[in-house]
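Peer 1: below are the sequence and a predicted model; questions follow.
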Amino acid sequence: MLGASTVMSFYRTYRPRVLEEIDNASVRQSVELLLTKPKSQLPHAYLLSGPKGTGKTTTARVIAKLFICMKPKKNGAPCGTCAECVAIADGRYMDVLEMDAASNRGIDEIRSLRDGIALAPSLGAYKVYIIDEVHMLTNEAFNALLKTLEEPPPHAIFVLATTDPQKIPGTVVSRCQHIPFVRASTPDLMHALARIVKEEKISIDEEALTLITGNAEGSFRDAVKSLEQVSFHKGNISVAVVQKTLALSESSRRETFLAHLVAHDGGAALRDIQKLVQDGVDTKAFLVDCLIELERRLVSDVMTKKEGAIPSGLRDLVSRLTQAYGELRSSPIPQLPLELAVVEYCENKAISIKQKEINASPITSRLSPVNKTHEEINNPTAGLLTLEKLSEHWHDVIDELKPFNHSVAGVMRSTRPKDVRNGIVTIEAFYKFHQEKLSETKIKEMIGTILNKLFGEKVKVEVVLGKK
């Protein structure tokens, strides 16, 4: 059932307007500390940093109200109901200026802002500047902003918000009161949704609310948007309704898919993905669900130190699925990165098993002493790197290459180790241009350095063209 917010979205209607309504407990406590001093003694600049949807802009407006509210509460907190507070919440108060640095990132915009700062406030005692995504400013713009932060007029207050604080110069950060935002906890998200459910008179099961919060990835905005989406359902909202409306996957579907992966049944896992797509399930949400379960298993195994409780290739599987998640956004086919991860994971195991069979064969065992070279006899460390070991850890080799050359690491994903003999590692590429790229002297030396780092053995690298 829809109530007062039929004109505006839930997120805008129920955005916290006063300090007590901020659902992020740690942020609320940080802002409450500001109430212990008179306004004239408070910092003139604040830096709010954290993931998207965690309430940075909302908190920035509450801080603006703290300075401008004409009818503060006994503890100094803004009332949220006076004309000034209402105007700030609606984005129409003249002395609170909000600027998006993503689209106003140049030095000209900051100079214009600096010129306006020198002017006295039009209505009250303070003028507040809220700069969102401040990390998008150019270096020149940051330098201009820094001069203003160093010597601000008494009436100027700055609230900078960012999702990437590492990109902000240390000189700017050091002049701000930093309030870090973390992803919202499940209790914080439940508290925020419960307030909306009560006001909108929505009939929804608690398990359904829990499912919404679990899918929000710690974002208040995403949680509220999901609640609004399912609120159009007529009647009581159950877990099944949430799953269908938000295109989420059932736990049984996830468990079946993971079981097929653990068994290295690539065909069955790919069929699971195809069924997923046919049923309209969100691939990203499904992948996150799988990673959450795998992370739980991984941590449980490490904490309890149970051997054999989970497959030995779990770390490799988590790594591949995490990489697939990162590639979802840029993929022209939504499910393709997940399918590629499945194929690579299952094929990597198949190569390792085949090599073990070869090494264990009676013929190989009988011939191995004869095939030892003079170098291997005189050098005890020679031969530590085997094809079996390299095949098993091929993904680790690729991961180690990424910091040196990301494009080479990408090419290596389409190759496999073919042979390890007499101090030479032979890599098999399946495309001519891949072979030519990897055959460059500096690239082969780079790969050799990585192999030496991982396996403690100096080797030369050769690249051959194989048949697909």
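Peer 2: Nice, I can see it.
Peer 1: when you work out contacts or count neighbours from here on, use the C-alpha atoms and nothing else.
Peer 2: Fine.
Peer 1: which helix is the longest one in the chain?
Peer 2: Longest helix in the chain, counting residues (DSSP state H): helix 336-360.
Peer 1: report all helices and strands that that helix contacts.
Peer 2: helix 266-278, helix 314-327, helix 387-392 (3 or more CA pairs under 8 Å, 6 or more residues apart in numbering; DSSP states H and E).
Peer 1: hmm, who's touching the longest one?
Peer 2: To tie it back to what came earlier, the one meant is helix 314-327. For helix 314-327, the external contacting residues (CA atoms under 8 Å, 6 or more residues apart in numbering) are 284, 287-288, 291, 294-295, 298, 337-338, 340-341, 345, 395.
Peer 1: my guess is Gln177 contacts Leu42, does it?
Peer 2: No. Applying CA atoms under 8 Å as the test, Gln177 and Leu42 come out as separate, 9.5 Å apart.
Peer 1: structure B:
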Amino acid sequence: MYIMSTVLYRKYRAQNFDELVGQDHITKILKNAVKSNQLSHAFLLVGSRGTGKTSTARILAKAVNCLKPKKDGNPCNKCDVCLSISNGNFMDMIEIDAASNRGIDQIRELKEKIEFAPSKGRFKIYIIDEVHMLTTEAFNALLKTLEEPPEHVIFILATTDVHKLPATILSRCQRYDFRLGTEEEIRGTLEDILSKEKLKVDNKGLDIIVRNARGSYRDALSLLDVVVNSQLRSEDAKKITEDEVRAVLGVPEVYMVNDLLSALLDGDSKKALSCIKELEMKGTNLVQFINFTLEVLREVLVAKISGKDIKEYSFSKGLQLRDLLSLIKDFLSVERDLRNSTNQILILQMLIPAYSKGESVEKKSTDTNIVKSSVRKNTTIVEGKSESVEVVNTDVIDLDITQVEKNWEKIAQGVKPLNTHLFAFLGASKPVTLEKNELCIEVPFKFYKDQIDTPVSRDIIGKVIFDVLGTHCRLKCIVNESVKPKLQSSADVVLKNVPVIKKKEKVEEEKKTFAPRKVKADVEAIFAGM
């Protein structure tokens, strides 16, 4: 069997700035700084794992201490300093793992030693990896030293979680953000290493490694290392097949994803249950299976949007975009639930009833927010003209107004647990027309319309309509002009209608004539319109 002497990511670690892949925006600046001798006293390297932060720190340590630096700012990699740093025995480069040396005592010890001049190089380099793991006290102890270190000291801090660093640390460092590698860059790196190692991997097998690396160069090389050192099926020890890559990395077969998704979309509960049972019998890692399924669904989504067709995935033939989005949302939900579940197979089996045609399953949102809205009295005089406002807008299926009318009470009941006031408004409304997927509802008063037109109310109604009718539609709300609104009650209206009091003489004359007064008419006149 083919055996490697050193793991690939260490054997092929970048030794100069030009060998760093995908970080040209950083290496260009660092090379210019080295050439012009305009070096900062503190560098902060930020990025995901396996993107080259530690390699860059070591290359920078070489470049600033190199005895024969190149004109472009790269180290020579031939002098004693460069060789010592490459071998890890250069006394003036101190690497500190902040995850295990995170306390204030370690920082105090560092501050005591920092005053000593470098023994061999021009600069003493302190590389603090995973610096975000330091305690608050340790950060505070480091602040002054980081702000004004001795001239012979350069700090290089590296972290994957920059948001955990205090602002006082960030302001004292030059920050460089490392980006994840693209699939083309990682594939190119792997192909270059494979050619040097005189190995061959099937193109599809290489695609699997690249996809599982998720932008990390180190992860890609580690996965390749595992595959090379764990060959199971190849007759030629230096030729790696797609099946071997799948077997070693635990990546499920494409047919398993096709079969399960096809069964779910067809509403075939028995076949879907059989597919999940097969996963269980083979001991498939369900987290990996769900991740692979989501990757497949992403490829299909991109293909659908681009107007292409992927023949490899049979379930995607004739698949509507709405159904595809529903699948993606459900599998994302499964992915979240798997992390905290001790019965992972059950989480996956719970998908089956949701797609079964033999049963009616009402989906309920798990992230419903109870919306509390304050009720205010309507003192607005309603105008005679009706107004209309468009509310919700998303995807389409053909509906008939009779379907909406039959389910309107159900829609109102679905709104009730989310917003009782909105439920009351919908109870007094009715669907009028449905044209081009635009639902028009009629309300008796403008106040009702104003409440329904709020963004919160639109979101609630849209969600319930989707749950009940299986589609989103644009919503238009109008006021019924035939309903006569009541005028606003105010002191001005009352005073305006108070009858003029007659003079005393006229009142006495009326008493003599014994004419009965119309008390009822006067009262009605005072409170007219209330």
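Peer 2: Okay, I see it. In this text the structure is predicted, and so the values were computed from the model without any measurement.
Peer 1: any idea what the TM-score comes out to?
Peer 2: Once the chains are overlaid, their TM-score stands at 0.70 when taken by TM-score structural alignment, normalised by the length of structure 1; 381 aligned residues with a CA RMSD of 4.0 Å.
Peer 1: hang on, the earlier thing: can you tell which of the helices and strands packed on helix 336-360 of structure 1 is closest to Asn371 of structure 1?
Peer 2: helix 387-392 (15.4 Å; CA to CA).
Peer 1: next SSE downstream of the closest one?
Peer 2: As assigned by DSSP states H and E, the chain's next helix or strand after helix 387-392 of structure 1 is helix 394-401.
Peer 1: picking that back up, how about the longest helix of structure 1: buried residues?
Peer 2: Buried residues in helix 336-360 of structure 1, counted by 16 or more other CA atoms under 10 Å: 336-339, 341-346, 348, 351-352, 355.
Peer 1: one more: stretch 160-178 of structure 2?
Peer 2: Buried-residue list, stretch 160-178 of structure 2, by 16+ other CA under 10 Å: Thr160, Val162, Leu165, Ile169, Arg172, Cys173, Arg175, Tyr176, Asp177, Phe178.
Peer 1: neighbours around the residue in structure 1 that Gly52 of structure 2 lines up against, how many?
Peer 2: Aligned by TM-score structural alignment, Gly52 of structure 2 pairs with Gly55 of structure 1. Neighbours of Gly55 of structure 1 under the rule other CA atoms under 10 Å: 25.
Peer 1: in the helix or strand Leu223 of structure 2 falls within, what's buried?
Peer 2: Here Leu223 of structure 2 sits within helix 217-229, counting by DSSP H and E. Neighbour-count burial for helix 217-229 of structure 2 flags Tyr217, Arg218, Asp219, Ala220, Leu221, Ser222, Leu223, Leu224, Asp225, Val227, Val228 (criterion: 16+ other CA under 10 Å).
Peer 1: ok, then the element right after it?
Peer 2: strand 239-240.
Peer 1: so what's in contact with Gln177 and Leu42 of structure 1 at the same time?
Peer 2: Common neighbours of Gln177 of structure 1 and Leu42 (CA under 8 Å, 6+ apart) do not exist.
Peer 1: pull out the buried residues from stretch 321-334 of structure 1.
Peer 2: In terms of neighbour count (16+ other CA under 10 Å), stretch 321-334 of structure 1 has its buried residues at Leu321, Thr322, Ala324, Tyr325, Leu328, Pro334.
Peer 1: what about Pro247 of structure 2, which helix or strand?
Peer 2: One correction, residue 247 of structure 2 is Ala, not Pro. Ala247 of structure 2 belongs to helix 242-249, assigned by DSSP H and E.
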